[in-house]
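[1] what would the 3D arrangement of this be:
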Amino acid sequence: MPEGALEIDRVSKRYGDVVALDEMSLTVHGGEMLGFVGSNGAGKTTTMRIALGVLAADSGEVRYDGAPVDRTTRSRIGYMPEERGLYPKMKVSEQLQYLGELHGLPRADAVRSANRWTERLGLAERREDQLQKLSLGNQQRVQLAAALVHDPSVLILDEPFSGLDPVAVEVMSTVLREMRDQGVPVVFSSHQLELVQRLCDRVGIVRRGSMVADGTVEELRSSGPTRLTVHAPEAPADWAEGLPGVTVESRENGRTALRLDDTADDQRVLRAALATGPVHEFSRERPSLTELFRDVVTEETDE
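    Coordinates of the predicted model:
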């Protein structure tokens, strides 16, 4: 498979007075998985639909492998919408074959691909069932098969893990890793941030239609606020109050959780703790992706 990059370059979209996207930019390279996260209404689905050509952008450009995305390029994109979009009364095998042919596969190739993906995703025994007779989790697997049946060069998935049990999550995670390892740019949105942190090479956090943070999980965690846990059992309750750049977040059983901004000196914090007596723990923690996301949402609410 090709290893071109999918680029969304300063894309904007308005609906009357409502700004859905404000110069949204992101790049997903071949062989890379990007997690696209943000609160509801932040612009994730709109971005994906513009990349697919379902919506037209007011300005900006979508490119694949350096060239503007056109109808031919879009036929090479595998897309999994958040809303199930398949035919409920159609048999699983028939609609996967049909979708493969719509993407340009010869019928025999579409049949082989449909059989391969139903086998791979644990649906072989349900091929002749109508979609509506499957559980919601299995319907989600069929949606993934529909996105993969034409051997796509780009994979875009909107909340692919929604409603899946742990076994199905692991199956889907493995398939997405395999596609990435074959050189496919993979981008998916999700509210399951622990899963995003575990799977993705990079994460983009979107707020109010713009990308506000983009980088590897480690880069984003390193850029977030530093937290310290200090266990000083003999320290008074207010021992850390007034230290420059330090915010006391909680205190329980002699353990104090502190948040440090860029001006804080952790060695000064340590000296202040030692001045109260023995210090049994002094540990630095980096924020999780969930904490970073919460900070972004809080900032949005404050604004």
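[2] going forward, measure contacts and count neighbours with C-alpha atoms only.
    Will do.
[3] which stretch of helix or strand covers residue 30?
    According to DSSP states H and E, residue 30 maps onto no helix or strand at all.
[4] which parts of this protein are strands?
    Using DSSP state E, the strands found in the chain span residues 6-15, 18-28, 33-37, 59-64, 67-68, 77-80, 154-158, 186-189, 202-207, 210-215, 226-231, 246-252, 255-260, 281-285.
[5] I'd like to know which of those is closest to residue 103.
    If you check each of those against residue 103 by C-alpha to C-alpha, strand 77-80 wins as the nearest, at 9.3 Å.
[6] helices or strands up against the closest one?
    Judged by 3 or more C-alpha pairs under 8 Å, 6 or more residues apart in numbering; DSSP states H and E, strand 77-80 is in contact with helix 136-148, strand 154-158.
[7] and of those, who's closest to residue 12?
    strand 154-158 (19.1 Å).
[8] helices or strands next to the closest one in the packing?
    helix 44-52, strand 77-80, strand 186-189.
[9] here is the second sequence; please produce its structure so I can put it next to the first one:
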Amino acid sequence: MTDYSVEATGLSKDFGGFKAVDGVSLQVPSGSIYGVLGPNGAGKTTSLRMTLGIIDPDAGQSRLLGGHAPRAVRHRIGYLPEERGLYPGMKAREAIAFMGALRGLDWREGRRRAAAFMGELGLERVVDEKIRKMSKGMAQMIQLIGSIVHAPDLIVLDEPFSGLDPVNQERLEMLVRRERDRGATILFSTHVMAHAERLCDRIAIIARSQRRFEGSVDDARALLPMQVRYTPRGDADAPAIAALLPAGAERRGDAWYFPVDDTAIEPLLARITASGFGVAGLSIARPGLHDAFVHIVRQVDAAFDADATSDAVEEAAA
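    Okay, here's the model as predicted:
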């Protein structure tokens, strides 16, 4: 046994000459919530499908739940694909039980668990409603419950928040935490940073078909300097304040905004205190995961564009 529920190494996949995934590796600690983040088309879905053995990689390998080949432990996995699909004529309870039965769960136990899950989530009013009568978001919640009704050890969710309203997003977050507390490992993909920031123990960021970052949410946020919002007292002299603050400080209304390195915070506070301008307001905060994500992806895009320009120049010169 290992400390990782997912160990994917060097996964690569080409589709018609397009490198969809290029050497992606993932190590997901057991009992954790792990997010795979990236822009649309970055390679997240293909990486997850190779990890689960749904499609074969051109290179690399994946081992799950203690070092097993993915297909050998498929009954211990719950998977919500990006493409949603339920039988429209089935009632919600039966649809959930049916999905559980496909993974070896007794039908009657599946129906009992379906009702329990739906009651816990406040969905008991639709337990016997047919899928065709449900909204897209509600049907998605039913499929999600069906993906975990058999109490899997590993839960893989591909863009699970897409199409859900805020109420159902909150229900899904509660469900993810509940399953983690039960002992399951959750691996999900998303391009919405707020969910990852609230839920994830660790994240990987994929951009341009490669993994560009791996670590905790705090590790990602630490890639950017602190952001300061400072408001002096009274009608302070703007040029004098600008000279006091770091280069590039921007005034918006009465406040000034600027980044500052961790080591420069205390000297900055000492200068402000000694200046006599006073402090009507002051906040110092680390940028959020959204800012870190944009920073990483823009760096990758800039490097890609620079390489493309260099190649074009070389071809023209030849």
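[10] Throw the helices and strands packed on strand 154-158 of structure 1 into TSV and include distance to residue 129 of structure 1, thanks.
    As requested, those are exported to TSV (distance: least, C-alpha to C-alpha, whole Å):
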stretch	distance to residue 129 of structure 1
helix 44-52	29
strand 77-80	21
strand 186-189	28
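[11] just to revisit the earlier point, and the strands of structure 1 as TSV, adding distance to residue 102 of structure 1?
    TSV is the format used below for these (distance: least, C-alpha to C-alpha, whole Å):
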stretch	distance to residue 102 of structure 1
strand 6-15	22
strand 18-28	26
strand 33-37	26
strand 59-64	21
strand 67-68	22
strand 77-80	12
strand 154-158	17
strand 186-189	22
strand 202-207	32
strand 210-215	34
strand 226-231	51
strand 246-252	56
strand 255-260	54
strand 281-285	51
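[12] please identify the most buried of the helices and strands packed on strand 154-158 of structure 1.
    Across those, the average number of neighbours (mean count of other C-alpha atoms under 10 Å) peaks for strand 186-189, which reaches a mean of 26.
[13] which residues are contacting it?
    If you take C-alpha atoms under 8 Å, 6 or more residues apart in numbering as the criterion, strand 186-189 of structure 1 is touched by 28, 30-37, 44, 154-160, 176, 179-180.
[14] try 10 Å this time
    Applying C-alpha atoms under 10 Å, 6 or more residues apart in numbering, the external contacts of strand 186-189 of structure 1 come out as 5-6, 27-38, 44-45, 48, 78-80, 82, 153-161, 176-177, 179-180, 196, 200, 202-205.
[15] next: stretch 111-126 of structure 1.
    Under C-alpha under 10 Å, 6+ apart, the answer for stretch 111-126 of structure 1 is 91-101, 105, 107-110, 127, 129, 133-134, 138-139, 141-142, 144-146, 148-151, 168, 171-172, 175.
[16] only whichever of those are buried, select them in PyMOL.
    This is how PyMOL selects the buried members of the contacts of stretch 111-126 of structure 1, with burial counted by 16 or more other C-alpha atoms under 10 Å:
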select buried, resi 91+92+93+94+95+96+97+98+99+100+101+105+109+110+127+129+134+138+139+141+142+144+145+146+148+149+150+151+168+172+175
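[17] show me the contacts of stretch 111-126 of structure 1 that map onto helices.
    When the contacts of stretch 111-126 of structure 1 are checked against helices (DSSP state H), the matches are 92-101, 107-110, 138-139, 141-142, 144-146, 148, 168, 171-172, 175.
[18] ok, back up a step: so which of the helices and strands packed on strand 77-80 of structure 1 is nearest residue 52 of structure 1?
    Shortest distance between residue 52 of structure 1 and those, using C-alpha to C-alpha, is found for strand 154-158: 8.9 Å.
[19] so residue 199 of structure 2 makes contact with residue 169?
    No - using C-alpha atoms under 10 Å, residue 199 of structure 2 makes no contact with residue 169, being 12.0 Å away.
[20] okay, and the common contacts of these two?
    In contact with both residue 199 of structure 2 and residue 169: no residue, using C-alpha under 10 Å, 6+ apart.
[21] residue contacts, residue 258 of structure 1?
    226-230, 240, 246-251, 269, 284.
[22] out of these, which two sit at the greatest distance?
    The span of the contacts of residue 258 of structure 1, defined through C-alpha to C-alpha, is set by 226 and 251 at 16.8 Å.
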